[in-house]
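Chemist: the following block contains a protein sequence and its predicted model.
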Amino acid sequence: MVLVMLEKYNKYWVDVNGLMGVATILDPRFKMKLIRFYFAKIYDELTVQTEIDRIQDLLRELVDEYGHKNSKSKAKPVSFFSTKGKWIMLDEFAEFVEQDNGATPEKSDLDKYLEASNIPLVDDFDILNWWKTNGNSYPTLEQVARDILSISVSTVPSESAFSAGGRVIGPYRIPLCSDMIEALMCAQNWLWADIKGCGDFKMEYSQFEDMEDDCYTEIVNV
């Protein structure tokens, strides 16, 4: 049993998920410091920097992608009103301004965010409220944080979640409607929770399923 658990653990947790690393960096209490701290404990010296760069590059790609989308929606170049009452676009001046700004590139939201000091560690920290309050300082990075931090995290293996139907819809239940199947699944979870809560009564999950199938078979035969 231990080997099976170890195999499942290695399958899902040995390689640090990229988005989970990004979400850690987006926590102003941790940023890159927590990544460096734990990666030094997880990986050998030759792998630490490679994994750190992988997570940081993923975040930079996200910031660049969101920034590219924002640049498409920016306002058009400024126009000037002439004495003849017509709008004249100073294209050459606009190009000059753009080239002049490109000579001294402005720091990205990510660079400014990482250079700022980490906020103190607190237990009841509300990260979403922090980004809501401080997002104006990092508008592009705020959009990334809004989308990444809203992803629900689940430790339920995907194959277990998708195989639940096979444990509920047996050969006798195929004709049942969806509402009845949903009711059976809820009832099964409630009954199983009650059985697990009994200290003196121990039953394996497979035994519970066999008992449930036997009861259903008797009902159908009646």
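Modeler: Received it, and whenever you're ready, just let me know what you need.
Chemist: use CA for all of it now, contacts and neighbours both
Modeler: OK.
Chemist: now the helices for the chain?
Modeler: 2-13, 18-25, 31-42, 45-72, 91-103, 109-115, 127-134, 139-148, 158-162, 164-168, 178-197, 205-221 (DSSP state H).
Chemist: columns mean neighbour count and distance to Ser79 on top of those, output as CSV?
Modeler: Shown next, in CSV, are those (neighbours: other Cα atoms under 10 Å; distance: least, Cα to Cα, whole Å):
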stretch, mean neighbour count, distance to Ser79
helix 2-13, 10, 55
helix 18-25, 19, 41
helix 31-42, 15, 42
helix 45-72, 15, 18
helix 91-103, 11, 9
helix 109-115, 15, 28
helix 127-134, 13, 33
helix 139-148, 18, 26
helix 158-162, 9, 56
helix 164-168, 12, 62
helix 178-197, 13, 62
helix 205-221, 11, 73
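Chemist: reformat those as a markdown table; add distance to Leu121.
Modeler: Converted to a markdown table, the helices of the chain look like this (distance: least, Cα to Cα, whole Å):
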| stretch | distance to Leu121 |
| --- | --- |
| helix 2-13 | 25 |
| helix 18-25 | 14 |
| helix 31-42 | 12 |
| helix 45-72 | 22 |
| helix 91-103 | 38 |
| helix 109-115 | 16 |
| helix 127-134 | 12 |
| helix 139-148 | 19 |
| helix 158-162 | 33 |
| helix 164-168 | 40 |
| helix 178-197 | 37 |
| helix 205-221 | 42 |
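Chemist: next up, a structure to set beside the first:
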Amino acid sequence: MARRMKDKYDKYWGDIEKMNKLIYIAVVLDPRHKMEFVKFALISMYGEGKGNELGEKVFHARVELFNEWNNTNTVNTSRDNQVNLGQSTSRELSQEPREHVRKMIKEKFKKHKIEAGGGDNKSELERYLSEDIEEGPDEFDILGWWKVNSCRFPILSEMAQNVLAVPISTIASESTFSTGGVYLMHLGVL
């Protein structure tokens, strides 16, 4: 059983080239850790050389994933905004008080500016990573944090919801570490 456990460990964690970087991206999306913690942990686990190499791969995977998400989200949002602005603005102007309409237009502009990367030239990802790490208890609600901060990081919050929903374990690894079947075979049940 120890050999099977070691083989499973090596399959998923032993070779840096074969490792799924998504688990590290999930840690980056935890506002209590971000990339600094991932780099520190990788160097602690794999040493300076391998740790830095894997850190670079995580960095590039994170940027590629964000850019892909951003491109997909921007295309869909732009299409939705064109439809929404064309359909609702004239109706809202005639039915709503002017102050409410001004607020609505400002919010839409702010959202447009964020999606277009306006304001400063930092991407949403760069802004998120440049902020201080959150202090939080062990029971910290990561998805709750992303929900609260979805206005500031609309693309990242959607990405976080999907990345953090990925199950970490699989039935294959569970069966590798299980001894229940062996015990039942000795009792003559199986």
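Modeler: Cool, the structure landed. Here the structure is a predicted model, which means the values were calculated and not measured.
Chemist: drop the TM-score for these two in here.
Modeler: The TM-score (TM-score structural alignment, normalised by the length of the second structure) is 0.67; 150 aligned residues with a Cα RMSD of 3.1 Å.
Chemist: do you know which of the helices of the first structure lies nearest Phe81 of the first structure?
Modeler: helix 91-103 (14.1 Å; Cα to Cα).
Chemist: and stretch 45-61 of the second structure, how far out from the chain middle?
Modeler: Relative to its parent chain, stretch 45-61 of the second structure has a centroid offset of 18 Å by Cα atoms, centre = their mean, to the nearest Å.
Chemist: and it, which stretch of the first structure?
Modeler: Mapped onto the first structure using TM-score structural alignment, stretch 45-61 of the second structure spans residues 42-58.
Chemist: on that earlier part again, out of the helices of the first structure, nearest to Val78 of the first structure?
Modeler: Comparing these by Cα to Cα, helix 91-103 comes nearest, at 8.0 Å.
Chemist: out of the helices of the first structure, nearest to Phe80 of the first structure?
Modeler: Nearest of these to Phe80 of the first structure, taken as Cα to Cα: helix 91-103 at 11.1 Å.
Chemist: next one: that closest one to chain centre, how far?
Modeler: Centroid displacement of helix 91-103 of the first structure relative to its chain, using Cα atoms, centre = their mean, is 39 Å.
Chemist: next: stretch 11-22 of the second structure.
Modeler: Distance, stretch centre to chain centre, for stretch 11-22 of the second structure: 18 Å (Cα atoms, centre = their mean).
Chemist: mind listing what the most centrally placed residue in the second structure touches?
Modeler: Note on the second structure: the residue nearest the mean C-alpha position is Ala160, at 3.2 Å, using Cα atoms, centre = their mean. Applying Cα atoms under 8 Å, 6 or more residues apart in numbering to Ala160 of the second structure gives the contacts Ala26, Leu29, Leu143, Trp146.
Chemist: please pull up the equivalent of the third one in the first structure.
Modeler: This points to Leu143 of the second structure. In the first structure, Leu143 of the second structure lands on Leu128 (TM-score structural alignment).
Chemist: ditto for the second one
Modeler: Taking TM-score structural alignment as the alignment basis, one finds that Leu29 of the second structure is matched in the first structure by Leu26.
Chemist: relative to Asn118 of the first structure, how far out is that match?
Modeler: 11 Å (Cα to Cα, to the nearest Å).
Chemist: more neighbours: the two, which one.
Modeler: Comparing Leu26 of the first structure with Asn118 by other Cα atoms under 10 Å, the one with more neighbours is Leu26, at 25 against 15.
Chemist: what sits up against the match of stretch 45-61 of the second structure?
Modeler: Gly18, Gly21, Val22, Ile35, Arg36, Phe39, Ala40.
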